[in-house]
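Q: Sequence plus the predicted model coming up.
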Amino acid sequence: MLPEQLKSQIEKDCADDIESSAIYRGDVKFYVRKDRLIELCRYLRDNQNLGFNFLSMITAADYLDKREKRFEIIYSLYSIPYHHRVMLKIRISENEEVPSLTCLWDTADWQEREVYDMFGIKFTGHPNLRRILMDDDWVGYPQRKDFPLTYELPEFSHNRGNVQIRPTNPERN
């Protein structure tokens, strides 16, 4: 299906779910109403003519002081049987939560945790929303534009003097 056909079919069937749409460099992109995200994604996954059976990416962008709503959540869906792709975007303010897509795609689990860990965006209904990259006691969200760029490296000195440096492959030396 051509991008124009894909865009018009989804717009026709899901007009209430979509705020705006565009085709950019051959990719179909939709801005989606947050409260309709799960219904739209279920339709895209289950519709036999579309078959978006793979959630390939979830990420976020921080537009601090650039837009009315600070964050954008970006979803990339791919149809393995039909080889087409669609991008869904949601705009949210600082403390808004987004519905989790773990009920539709298992791949949403770790991707939503990564977005939470890096941006502090919470996903309602996620079964295990906790840090995945940073330490559990890490303060802040490093991909936010207001995250401080200066820091002190932690000193790991609890075993200084006990560490023996040995060659990794003694037979090579």
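A: Received the coordinates, thanks.
Q: Could you use CA atoms for every contact and neighbour count after this?
A: OK.
Q: Now do the spatially most central residue of the chain against residue 78, distance only.
A: Compute the mean C-alpha point of the chain, and by CA atoms, centre = their mean the closest residue is residue 58, 2.2 Å away. Per CA to CA, to the nearest Å, residue 58 is found 12 Å from residue 78.
Q: residue contacts, residue 3?
A: Applying CA atoms under 8 Å, 6 or more residues apart in numbering to residue 3 gives the contacts 23, 26-28.
Q: Put this next to the previous one:
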Amino acid sequence: MTFEEIHALLSDKFGSKVIVDSQTSGLQPALFIHPDYIVPICEELRDNQLTWFDFLSCLTGVDHGPESNKFSVVYHLASIPHQHQLVLKVEIEHDRNLEVLPSFKSVSDVWKTAEWHEREAFDLVGIDFEGHPDQRRILLPDDWEGYPLRKDYQAAEEYKGIKIN
């Protein structure tokens, strides 16, 4: 299926409000999905025999910086049988408060590999995934403070007596 056919399929099934925007410039076109619909959209793309996106190849958390107060999650999907790919993006505004993290719905029930990808986005960007079965740090120590891939992250000078460069 082409990008335009997938766009039409999702709009027909879920209505016009589900796709917030589309990005056709660049190497990979992307559909911007309304955050409330990411799980049903992913289920449809996985289960529909016309699309059959059986593989979540990458999930990435993105901090758009303090000036925009936006966070997003980017999903790179692939269909091994149909040999096509698709990028989905979900974006929200957040005030950067570390006490209440930006939150997106988990797709770990759709693709099990999302459990690892979402843990990494939580650990490094500070994104909460609602419904994740085991959301905890995956790369950094449990007592690490902050989220190193945030644009406003201030690295500590030392960790447990060890100087950090």
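A: Nice, thanks for sending it over. Since the structure is predicted, the reported quantities are computational estimates derived from the model, not experimental observations.
Q: before we move on, the earlier item: how near is the residue nearest to the centre of the first structure to residue 12 of the first structure?
A: 25 Å.
Q: all strands of the first structure, in order?
A: For the first structure, the strands defined by DSSP state E occupy 18-24, 27-32, 54-62, 71-79, 84-92, 98-99, 123-124.
Q: Could I get the contacting residues of residue 18 of the second structure?
A: With CA under 8 Å, 6+ apart, residue 18 of the second structure has these contacts: 10-11, 33-34, 37.
Q: returning to that earlier point: quick one: which of the strands of the first structure is nearest residue 141 of the first structure?
A: strand 54-62 (11.3 Å; CA to CA).
Q: Pull out the buried positions in the closest one.
A: In terms of neighbour count (16 or more other CA atoms under 10 Å), strand 54-62 of the first structure has its buried residues at 54-55, 58-62.
Q: again, but for stretch 8-18 of the first structure
A: 10-11, 14, 17-18.
Q: List the ones among the residues you listed that fall in helices.
A: Mapping the buried residues of stretch 8-18 of the first structure onto helices (DSSP state H) picks out 10-11.
Q: quick one: which of the strands of the first structure is nearest residue 145 of the first structure?
A: Ranking the strands of the first structure by proximity to residue 145 of the first structure (CA to CA) places strand 54-62 first, at 6.5 Å.
Q: What's the match for residue 137 of the first structure in the second structure?
A: Matched to the second structure by TM-score structural alignment, residue 137 of the first structure sits across from residue 143.
Q: Over to residue 152 of the first structure?
A: Checking TM-score structural alignment: residue 152 of the first structure goes with residue 158.
Q: Mind filtering the contacts of residue 18 of the second structure down to those shared with the first structure?
A: Among the contacts of residue 18 of the second structure, the ones still in contact in the first structure (both residues aligned by TM-score structural alignment, their matches' CA atoms under 8 Å) are 33-34, 37.
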